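Trainee: generate a structure from the sequence data that follows.
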Amino acid sequence: MEAQVHTASPLAPAWLDVPADLNALSSAIWAGDVQRGSSGELTIDGIPVSELKKQFGTPLFVMSEPDFRNRARAFKDAFDEAFKDICGGVDVYYAGKSFLCTAVAAWVADEGLRLDTCSGGELAVAARAGIPGRDLSLHGNNKSDAEINRALDMGVGRIVVDSVDELDRVAAIASQRGDAAKVMLRLTPGVHAHTHEFIATAHEDQKFGLSMAEDSTDQAGLSAAEQAVAAATAHKGIELLGLHCHIGSQIFEPDGFALAAEKLLVFLAAMQEKYGIALPELDLGGGYGIAYTPVDTPRPPAEIAAAMASVVRSTCTRLGITAPRISIEPGRAIVGSTTFTLYEVGTLKTVRVDAPAGDGAGNDAGAANVTYPRRYVSVDGGMSDNARPVLYDADYSAVLASRSSVAAPQLSRVVGKHCESGDIVVRDVYLPEDVAAGDLLAVPGTGAYCWALSSNYNYLARPGIVAVRNGAARLIVRGETEEDLLNRDMGVAND
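Mentor: Okay, the predicted model is just below:
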């Protein structure tokens, strides 16, 4: 029997095709051990999602520990191999801001990576996990005195400084303690990248970093970046390790990284010659993209590493300098695809939507009596566990997880239960027409910046996170309870 061909909805975005098989899983957007069992139910390492719901409830973040470890090791191995003849390998710092807990910090260390933190709280997680201070980095554009002191107490391997003002504060605190803070200067090289595109600009209008642009120069003709180098060399409380940059997020192509690397190496060589100093380290940041939908095409770590190494190698040769030790900061690219969020379906409704312009039927937008159906599928979570769609218009995918279905595809919008019209989990996805209340849906690619950005909006308790390995699931972050929330309400606690 031939498969029935279904017509795409005119309401769907151009990139969204009608799946040939609604039960199929795109390997690009799921952890390697997620599949459908013989009954049609989604499983992870053999564990059915119905069992996870029974044991832990929903919403629930479900993470593959082996997949996380494999992705972490893939970055470390690929970059070490690409740069071994240039600087002996690469220091890979996992960007903890994407998702961090003590279990993940321990996996990072086990796989030979270091850990990048952005706050005192993230430093506390690292300390609780037993990560040595030398393997930590502290970022942030507005570090408090307490955070700077904590970093120095822990012997953090490097503090990434964002401004001359912050450099002076770090130097003053370190000097008062009789310490020398190990510092990297975060520069903005005028390269902005996202997905397949990057642009080079003459100036920087953002809160992060020290501009290398000419329009940031002072009366002496020094750019903001060079002012910071000059100041760092003059401070007794500063040990200047090198330079850092971060050019964007969710980047698929290596071109932007290559251009940024070239610009920073040229600047590094100029500073070493002008000030007679050694700048032995260069961090090229993170921002490597992942697939959230089947049409996304991120590059594998080996391909990115090879492209970046080629530029570093040739640029250092041209400049006649010894290559600095390179470091990178992947976060999303390691944790993002390891995790899916499991939801239970509640209310469903279908609305009729005016025909969009150019719908292929000769109808203008808003044409009388020309409407198309869109189904709203409400789940028991929402923007409190995934704020990215409302913050960034981020696209996600979803599948019916509790069973397979041979029903026809229906353009659907997966929404949360919050009192906000923008509470959208998946803006556009084809789901089976027979999806019903009580079914389970799974949304892949939620490992990065979902739990990390979660909230208690409408007093919803934040979900737990389970890690699966060797056919067993265990909580690595306990889900909150209403009692947890009320314990912070002093009007209740004092009764």
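Trainee: going by C-alpha atoms from here, please, whenever you check contacts or count neighbours.
Mentor: Will do.
Trainee: what's around Asp439, how many residues?
Mentor: Counted with other C-alpha atoms under 10 Å, residues neighbouring Asp439 total 17.
Trainee: now it: closest residue in space that isn't a chain neighbour?
Mentor: Using C-alpha to C-alpha, 6 or more residues apart in numbering and skipping residues adjacent in sequence, the residue nearest Asp439 is Val345, 5.4 Å away.
Trainee: would you say Ile304 is within a helix?
Mentor: Yes: judged by DSSP: H, G, I helix; E, B strand; the rest coil, Ile304 forms part of a helix.
Trainee: find the residue closest to it in space, skipping its chain neighbours.
Mentor: Going by C-alpha to C-alpha, 6+ apart, Ile304 has Pro254 as its nearest residue, at 5.6 Å.
Trainee: burial measure for the one you found, as a count.
Mentor: Neighbour count of Pro254, defined by other C-alpha under 10 Å: 21.
Trainee: one more: Glu329?
Mentor: 24.
Trainee: and Leu265, by the same measure?
Mentor: Other residues lying near Leu265 total 22 when counted by other C-alpha under 10 Å.
Trainee: wait, what's in contact with it?
Mentor: Val312, Thr315, Cys316 (C-alpha atoms under 8 Å, 6 or more residues apart in numbering).
Trainee: and if we set it to 10 Å?
Mentor: Neighbouring residues of Leu265 by C-alpha atoms under 10 Å, 6 or more residues apart in numbering: Leu243, Leu259, Met271, Leu282, Val311, Val312, Thr315, Cys316, Leu319, Ile321, Ala323, Pro324.
Trainee: and what of Asp439?
Mentor: Shown in contact with Asp439 (C-alpha under 10 Å, 6+ apart): Ser50, Tyr343, Glu344, Val345, Gly346, Val379, Leu400, Ala401, Ser402, Arg403.
Trainee: would you do the same for the sequence below? I want to compare the two.
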Amino acid sequence: MYYLHGTSQINDQGRLEIGGVDTKKLTEEFGTPLFVYDEALIRQRCREYVDAFRASGFQFQVAYASKAFCVKAMCRIVAEEGMSLDVVSDGELYTALEAGFPAERIHFHGNNKTPEEIEMAIDAKIGCFVVDNFSELPVLNSIAAEKRQNVNVLLRITPGVEAHTHEFISTGQTDSKFGFDLGNGSAYKAVEEASKLSSLTILGVHSHIGSQIFEVEGFRMAAERVADFAVQVRSELQVTFKVINLGGGFGIRYVEGHTPLPVAVYVKAITDAVRENFSSNDYPLPAIWVEPGRSIVGDAGTTLYTVGTTKDIPGVRKYVAVDGGMTDNPRPALYDSEYEAVLANRATEPAEEVVSIAGKCCESGDMLIWDLSLPKVENGDILAVSCTGAYNYAMASNYNRIRRPAVVFVKDGHADLIVKRESYKDIIGNDVIPERMKQANQ
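Mentor: The predicted structure is shown next:
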């Protein structure tokens, strides 16, 4: 059964409504495919994190992981809600700065920051770099020294905690492309080296165990291991961590059976674990930073499609094709991700058939949902796929030269366009035909 998130409801006309706006009207005004974001739900999620940490008594920063969905309007919301922002590229940094996001609240992540990206971030005077490897340390220090600046750093460590999630989004285990390993001594050596670099100030460490996590034990274990490491480093290297960043990865409900915990439960588990493990070692309580992304925007996003062709294979399956697919949602192809959907224009009608939703790309693997129960599907119906707010638009591509969809925020009965649908000119905007080819055709 389709689960209604946030302000979503079925109106008197039997149609799906989000933020007080009828989805049929949204498709008439903005076309399809269309990403629709429930602004009130985004802001609610932001406030749940901030309020929970404020109640804990800890110093804290809640940094939105912009890789989940990074556009200027989203950066504005994050700024207005008093949160920080983490970026992992010059493009995300540029977007944030163009949106007017306070640079001192930006954290720069990434396992392969280029010298150009580092320069850009230092020039912008961002708040912190999350250093990922030994190669980055001397480069960052050298560029900072050339610019006569001192930069704050967190050292990303892999604590050896494996979250129960898909292998492609599990990051806290020893065998990971990210961070300094705690178990083999790399993390200790990183603190030792970084403490000798004159243009770097070590704030503390960063740990991220994975994504789409539904339990708190992994966070508790990570906090315990980070605390043990902090005590060792203070004793042997005389470095005291002022900040412990325990990353993100908080899960959301995509389909029935997914059981995310309330934000306050995650936060309480984290703050209790930090308090217990640091206090027991007579260690000054550090500030706690976290980086929710999916749990801020994931269930606030819905994608609207128009139904096109069908193919019924008797005794096998019925395919229903929509006007989008892996170009706006590659996650099923990448992670076997599951979704729920409803016919937005006929949301109260009973299910009559089981169909599989196919995308329009020239790929057999372009499937959005397998075995979905719906009313008898008709050409022109509007299919609403829920929980597409995180990593969908962010990962969207122009495969088959399909244009990326428009994006709207809905709130209190109003819809605001925040990203225009790409035009044909946008598609070819960076194409260049060499002069020799032009001459050959003359």
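Trainee: overlay them and tell me the TM-score.
Mentor: Between these two chains, after superposing, the TM-score reads 0.95 (TM-score structural alignment, normalised by the length of structure 2); 435 aligned residues with a C-alpha RMSD of 2.0 Å.
Trainee: circling back to that earlier point, how about the contacts of Asp439 of structure 1 in a markdown table, adding distance to Gly471 of structure 1 and secondary structure?
Mentor: Putting the contacts of Asp439 of structure 1 into a markdown table (distance: C-alpha to C-alpha, whole Å; DSSP: H, G, I helix; E, B strand; the rest coil) gives the following:
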| residue | distance to Gly471 of structure 1 | secondary structure |
| --- | --- | --- |
| Ser50 | 14 | helix |
| Tyr343 | 21 | strand |
| Glu344 | 23 | strand |
| Val345 | 26 | strand |
| Gly346 | 29 | strand |
| Val379 | 27 | strand |
| Leu400 | 22 | strand |
| Ala401 | 18 | coil |
| Ser402 | 18 | coil |
| Arg403 | 20 | coil |
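Trainee: now the strands for the stretch 351-495 of structure 1?
Mentor: Using DSSP state E, counting those that start in this stretch, the strands of the stretch 351-495 of structure 1 run over residues 371-379, 399-400, 409-415, 424-432, 440-444, 464-469, 472-477.
Trainee: tell me, how many residues neighbour the aligned partner of the residue nearest to Asp439 of structure 1 in structure 2?
Mentor: Mapped onto structure 2 by TM-score structural alignment, Val345 of structure 1 lines up with Val307. Val307 of structure 2 is flanked by 22 other residues according to other C-alpha under 10 Å.
Trainee: thinking again about what came up before, which one of the strands of the stretch 351-495 of structure 1 lies nearest to Glu65 of structure 1?
Mentor: strand 464-469 (5.8 Å; C-alpha to C-alpha).
Trainee: that closest one aligns to what range in structure 2?
Mentor: On structure 2, the counterpart of strand 464-469 of structure 1 by TM-score structural alignment is residues 406-411.
Trainee: what does that stretch contact?
Mentor: 7, 17-21, 26, 30-41, 71, 73-74, 300-301, 303, 393, 414-422.
Trainee: what do you get if the cut-off is 8 Å, keeping everything else the same?
Mentor: By C-alpha under 8 Å, 6+ apart, stretch 406-411 of structure 2 touches 18-21, 30, 32-40, 415-422.
Trainee: cool, stretch 255-273 of structure 2 as well?
Mentor: Residues outside stretch 255-273 of structure 2 that contact it (C-alpha under 8 Å, 6+ apart): 1, 48-49, 52-53, 56, 58, 213-216, 219-220, 223-224, 250-253, 288, 338-340.
Trainee: relative to Ala260 of structure 1, how far out is the residue nearest the centre of structure 1?
Mentor: Centroid check for structure 1 by C-alpha atoms, centre = their mean gives Arg332 as the closest residue, at 3.1 Å. Separation of Arg332 of structure 1 from Ala260 of structure 1 (C-alpha to C-alpha, to the nearest Å) stands at 20 Å.
Trainee: one more: Ala472 of structure 1?
Mentor: In terms of C-alpha to C-alpha, Ala472 of structure 1 sits 43 Å off from Ala260 of structure 1.
Trainee: of the two, who's got more company?
Mentor: Taking neighbours as other C-alpha under 10 Å, Ala472 of structure 1 and Ala260 compare with Ala260 leading, 23 against 12.
Trainee: assign the alignment partner in structure 2 of the more buried one to helix, strand or coil.
Mentor: By TM-score structural alignment, Ala260 of structure 1 lines up with Ala222 in structure 2. Following three-state DSSP, Ala222 of structure 2 is assigned to helix.
Trainee: what ranges do the helices span in the stretch 101-250 of structure 1?
Mentor: Assigned by DSSP state H, counting those that start in this stretch, the stretch 101-250 of structure 1 shows helices spanning 102-110, 120-128, 145-154, 164-177, 224-234.
Trainee: mind putting those helices in JSON lines, mean neighbour count and distance to Ala278 of structure 1 included?
Mentor: JSON lines is the format used below for the helices of the stretch 101-250 of structure 1 (neighbours: other C-alpha atoms under 10 Å; distance: least, C-alpha to C-alpha, whole Å):
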{"stretch": "helix 102-110", "mean neighbour count": "19", "distance to Ala278 of structure 1": "29"}
{"stretch": "helix 120-128", "mean neighbour count": "18", "distance to Ala278 of structure 1": "28"}
{"stretch": "helix 145-154", "mean neighbour count": "17", "distance to Ala278 of structure 1": "22"}
{"stretch": "helix 164-177", "mean neighbour count": "18", "distance to Ala278 of structure 1": "18"}
{"stretch": "helix 224-234", "mean neighbour count": "19", "distance to Ala278 of structure 1": "10"}
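Trainee: quick one: which of these is nearest Tyr457 of structure 1?
Mentor: helix 120-128 (21.4 Å).
Trainee: helices of the stretch 201-350 of structure 2, residue ranges please.
Mentor: Under DSSP H, counting those that start in this stretch, the stretch 201-350 of structure 2 gives helices at 217-237, 263-279, 294-297, 331-335.
Trainee: what residue in structure 2 is paired with Arg388 of structure 1?
Mentor: Under the alignment (TM-score structural alignment), Arg388 of structure 1 maps onto Arg331 of structure 2.
Trainee: neighbours of its match, how many?
Mentor: Quick note: Arg331 of structure 2 (other C-alpha under 10 Å) scores 20 neighbours.
Trainee: what's the burial count for the residue lying closest to it once chain neighbours are set aside?
Mentor: Spatial nearest neighbour of Arg331 of structure 2, excluding adjacent residues (C-alpha to C-alpha, 6+ apart): Ser337 at 5.7 Å. Using other C-alpha under 10 Å, Ser337 of structure 2 has 15 neighbouring residues.
Trainee: now do stretch 252-266 of structure 2: distance from first to last residue.
Mentor: Across stretch 252-266 of structure 2, the straight-line distance between its terminal residues is 12 Å, by C-alpha to C-alpha.
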